[in-house]
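[1] Sequence first, predicted coordinates after that:
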Amino acid sequence: MRFLFPIFLNICISKAAVFLWSNKKLEISPLQPFTMEQFSNLSKELGDPEVYYFRSSSRISPYIKDVIDGYYSSYVPNGDLDVEESIDLLGSDILDAEKVRETLSHTNKSSNILSVIVIPYKRYKREIEKITTEVSEVKQVSQQQEPVIYKSINTKDELYALLYSSKPLLLKTNDSEPFELHLGNTPSDMIIYDTRLNVNVIPLEGGTKIILRFSISWLNGYWSLPSVKVIVPEYYREYNLTTDEDIMAPAHFSYHCNGYSVFSDGNGAELYIYDLQVQVDSKNGKFGDANDCVSFTTAPIWSGLFVTTLLGIGLIVALTAIMDIKTMDKFDNYKTKNLTITISE
């Protein structure tokens, strides 16, 4: 028992768990700290392989097992690796596996590679987030007024998807642990556009990544944006939000609406987008002509047309009545016989 306590202590104070795989056999003790020195020694033992370094904010995707099929793998719960250049995973099972597969697409089972996924522990992450929050508190007020634009290209069709909000998006929930977060801009490599627009953004208040998956539908030459799935990976929460607003436009047109657009699930979860403008098929990365949510014939316009029509009808009736009046063609004259007008009932 005396030697088990230091091992347990090392595991508790370690910064991250580490998952490794290679085409060569890995001999790593899961009970010892795995530091950069051990990592360097392992690389030398494997013949200086080509290293791929990934970082995940939540957990390892279960779909990774399909990517590493045929490789040797090892899991170390008490790692302490700090590499400046790494590939950030999105916190989504399918997207993470696809990103790893795409990164390793040019390799094969005979390639000498060593891949690493680091998953920081939440306690350590919260300490970093606390420091980051304290440093950025002064910037938050100005950031919450800045406009936001999410932009990505679909490499298959060479078309851009763009989504604009005049200020950071607001995500509100009303579940057992309610929160209210403002979602600002995010790096372009955190946005993926395929059949959906996937946006991975860290809230201005700090904390875990929020994943927004905007669904895109096409019908008779019109595209629409009917719903968005909001994923909070760290807390394993998902919200399927829809909108009553008809967010749609013809091909190569953008959609625009002043005020705010709301996506909700009816249970208290809501996503607000301010002065929304969106387009999913831009050819040059710029918004096309806008299809505005305010139609040409609004209620005030209809009211004005109705009143004008009534006044026009009254004027026509009056003119017709005036034109129908018949005047006499002969008048009284003292030199002639008096006029006699016969009135019959």
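    Looks like it came in fine. Everything numeric here is computed off the predicted structure, so don't read it as measured data.
[2] only C-alpha atoms for contact and neighbour calcs from this point on.
    OK.
[3] Show me which residues of the helix or strand hosting residue 54 are buried.
    Assigned by DSSP states H and E, residue 54 belongs to strand 50-55. Residues of strand 50-55 classed as buried: 52, 53, 54, 55 (neighbour count, 16 or more other Cα atoms under 10 Å).
[4] want to try TSV for the residues you listed, with distance to residue 273 as columns?
    Output for the buried residues of strand 50-55, formatted as TSV (distance: Cα to Cα, whole Å):
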residue	distance to residue 273
52	37
53	35
54	32
55	30
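[5] re the thing from before, check which helices and strands the strand holding residue 54 sits against.
    strand 87-88, strand 113-120 (3 or more Cα pairs under 8 Å, 6 or more residues apart in numbering; DSSP states H and E).
[6] Any chance you could list what contacts whichever helix or strand comes after that strand?
    As assigned by DSSP H and E, the chain's next helix or strand after strand 50-55 is helix 64-67. Contact with helix 64-67 is made by 96, 97, 100, 101, as judged by Cα atoms under 8 Å, 6 or more residues apart in numbering.
[7] Next secondary structure after helix 64-67?
    Next helix or strand after helix 64-67 toward the C-terminus (DSSP H and E): strand 72-80.
[8] That following strand vs strand 113-120, what angle?
    40 degrees (axes from the mean of the first three to the mean of the last three Cα atoms, to 10 degrees).
[9] still on that earlier bit, between the strand holding residue 54 and strand 113-120, how many degrees?
    Computed by the same axes, to 10 degrees, the angle separating strand 50-55 from strand 113-120 equals 20 degrees.
[10] Which positions in stretch 305-322 come out as buried?
    Going by 16+ other Cα under 10 Å, stretch 305-322 has no buried residues at all.
[11] What are the boundaries of the helices in the stretch 201-345 of the chain?
    299-323 (DSSP state H, counting those that start in this stretch).
[12] Second structure follows, compare the two:
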Amino acid sequence: MTVSWFASREQNFAENGKMSASGSSSKVRLMAMFVLLFALFSSQSSAAQVPLLMWSSEGLPPLASPAAGHITSNDQLTAYLTSAFGSGPNTVLLFLQDKLSKEDFTLFGGVFGNKQDSAFQNLEAALQASPSSVSLPALEWSDSSVMLALLQEKLDVSPVLVDADTLSHLSINTSASNLLLINLPYCSGLEKSCKEVLHENDGIIGEVLSIMKDKDVHFTAMYTGLQPSRAVEPTVKEPIMFNVSGNPCIMLWAQNLNISLTGEWIDLAAQTPLLDGSICNGSNSLLVLTYASGHILRFAMSQRLYKVSARNWFTLDSVQLQSKNLTASYIGRRNIYAPAEYSFHCQSVTSFRDTLLVPSNNNQNTTQWRLNFVDFQIQGFGLANGTNFSYASDCAGFFTAGIWMGLITSLLMLWIFVYGMHMIMQLNTMDRFDDPKGPSISVPQTE
């Protein structure tokens, strides 16, 4: 997911070691915010998250900008709010929108330089005018009531639901803490577009901030969402892991474990297997995957010391597919290998095209069986990283077909260039010329 445009403001504070609110530098920072939001749009995380904007009329403790893709936990937010509010009374404005995600800033925040088209003009102006601000592009979200409950705990006060009209007539006691809650809607139908709703919300934010300025009350404002406005992608499935004495011994992960018995493909990765019969020791590992559909996959691996390289290597010796008392075997030791402390990874492991698994079938009934493993990774030894794979040795060679084509073409062009330069350098200049003032050269026409 993206890191929204407001993140660059804290980046400038961390780089300069101080907080500044000069007009020209604020514009530069704000433009950098939009650029950063769009540039990191591709780093989307699968965990549910909402952005959080926080600024103050007085000042906030500095906070290092989170790395791209980092999700701020509730514990980290709690620790920062403790230092931000400290002791003494605080007046907090909580702009709580029904839904909010970083993509809202990307789509409607004028990140492409068209500032007049931004739906957050008042919000941008507040950030520019504030002495300091904090942005958490990806705040961990688990429940819609977490933020409000956290502020109630820190301020030890109940929230007061207000809008622009009631706030203008509200008497704020600055000698005690105040938590003013402003609910903001989000687009939910066809009556108004999301941009129109966000623009109206931005107008409410501007009006509330103007009222607080007229009241001459120091405050801290926060803008976040009750829940994400964008659907969360499903989490990546966990690898298949065989444990011995509570420690991982064999790990396997694949996006697809496709098998074909009669021409129709079946993806076994969508099923949860049993690992009964799996074993592993210092020299051999066997991973047995038994599926409810009746199919069984066996991955046999071994490792040994190779004197030439002076290191241990492991090989995937064979893969067996069993179905209805029939078994097909495939040899992998010739193509599937890696250093013993590494894992093996390959984007495509098949038994029929660019074959890494060579069929070794004696049964005529299994000659048509096929395997196709997509984004396949396996490790049977040296799992020193706990539940994580070790460094992957990929099946793609250093000199791929494309690299060879580029090298051969470049060498051919270089040879033509060198040959041409050699021919040019061999040209000789004539050492005699016809003198127009001297006698003419006579060339006999007959023998």
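    Yes, it's here. This one's a predicted model, so the numbers in the text were calculated from it and none came from an experiment.
[13] Any idea what the TM-score comes out to?
    For this chain pair, the superposition-based TM-score is 0.44 by TM-score structural alignment, normalised by the length of the first structure; 189 aligned residues with a Cα RMSD of 4.0 Å.
[14] List the ones among the contacts of helix 64-67 of the first structure that fall in helices.
    Among the contacts of helix 64-67 of the first structure, DSSP state H puts 96, 97, 100, 101 in helices.
[15] out of those residues, who's nearest residue 229 of the first structure?
    Ranked by distance to residue 229 of the first structure (Cα to Cα), those are led by residue 96 at 16.7 Å.
[16] What's the local residue count around that closest one?
    Applying other Cα atoms under 10 Å, we find 21 residues neighbouring residue 96 of the first structure.
[17] swap in residue 39 of the second structure?
    Neighbours of residue 39 of the second structure under the rule other Cα under 10 Å: 14.
[18] how close does residue 323 of the second structure get to residue 296 of the second structure?
    Using Cα to Cα, to the nearest Å, we find residue 323 of the second structure at a distance of 7 Å from residue 296 of the second structure.
[19] who's more crowded, the two?
    Legend: neighbour count by other Cα under 10 Å for residue 323 of the second structure and residue 296, higher for residue 296 (19 against 14).
[20] Now do the contacts for that one.
    Residue 296 of the second structure neighbours (Cα under 8 Å, 6+ apart): 288, 289, 290, 320, 321, 322, 323.
[21] rerun at 7 Å
    With contact set as Cα atoms under 7 Å, 6 or more residues apart in numbering, residue 296 of the second structure has these partners: 289, 290, 321, 322, 323.
[22] what element comes up after the helix or strand encompassing residue 125 of the second structure heading to the C-terminus?
    Assessed by DSSP H and E, residue 125 of the second structure sits inside helix 121-129. Moving toward the C-terminus from helix 121-129 of the second structure, the next helix or strand (DSSP H and E) is strand 132-140.
[23] Residue 300 of the second structure: what's its closest spatial neighbour, skipping adjacent residues?
    residue 286 (4.6 Å; Cα to Cα, 6 or more residues apart in numbering).
[24] Check residue 379 of the second structure too.
    Nearest to residue 379 of the second structure is residue 343, by Cα to Cα, 6+ apart, at 4.5 Å.
[25] now for the biggest strand by length in the second structure, which elements pack on it?
    Identified as the longest strand of the second structure according to DSSP state E is strand 311-323. Applying 3 or more Cα pairs under 7 Å, 6 or more residues apart in numbering; DSSP states H and E, we find strand 311-323 of the second structure packed against strand 296-306, strand 326-331, strand 337-339.
[26] list the buried ones in the second one?
    Just to be clear, that refers to strand 326-331 of the second structure. Taking 16+ other Cα under 10 Å as the criterion, strand 326-331 of the second structure shows 327, 328, 329, 330, 331 as buried.
[27] ok, residue 41 of the first structure to residue 7 of the first structure distance?
    Distance from residue 41 of the first structure to residue 7 of the first structure, by Cα to Cα: 21 Å.
[28] cool, residue 192 of the first structure as well?
    Distance of residue 192 of the first structure to residue 7 of the first structure, given as Cα to Cα: 41 Å.
[29] For these two, indicate the residue with more neighbours.
    Using other Cα under 10 Å, the more surrounded residue of residue 192 of the first structure and residue 7 is residue 192, with 21 against 14.
[30] ok so the more buried one is a strand residue?
    Yes: counting by DSSP: H, G, I helix; E, B strand; the rest coil, residue 192 of the first structure is located in a strand.
[31] Grab the nearest non-local neighbour of residue 371 of the second structure.
    The spatial neighbour of residue 371 of the second structure that comes closest, neighbours along the chain excluded (Cα to Cα, 6+ apart), is residue 259 at 4.7 Å.
[32] part of a strand, is the one you found?
    Yes: Residue 259 of the second structure forms part of a strand when assessed by three-state DSSP.
[33] Tally up the residues packed near it, please.
    Residue 259 of the second structure has 21 neighbours, counted by other Cα under 10 Å.
[34] Contacts only, for it.
    Contacts of residue 259 of the second structure (Cα under 7 Å, 6+ apart): 265, 266, 267, 370, 371, 372.
[35] now those residues: which count as buried?
    370, 371, 372.
[36] Between those, which sits nearest residue 392 of the second structure?
    residue 372 (19.7 Å).
[37] quick one, what contacts the closest one?
    257, 258, 259, 349, 350, 351.
[38] And residue 183 of the second structure, how far from residue 301 of the second structure?
    Residue 183 of the second structure is 60 Å from residue 301 of the second structure, by Cα to Cα.
[39] out of the two, which sits in the busier spot?
    Neighbour count, other Cα under 10 Å: between residue 183 of the second structure and residue 301, residue 301 has more, with 26 against 17.
[40] What's the separation between the more buried one and residue 208 of the second structure?
    For residue 301 of the second structure, the distance to residue 208 of the second structure - Cα to Cα - is 67 Å.
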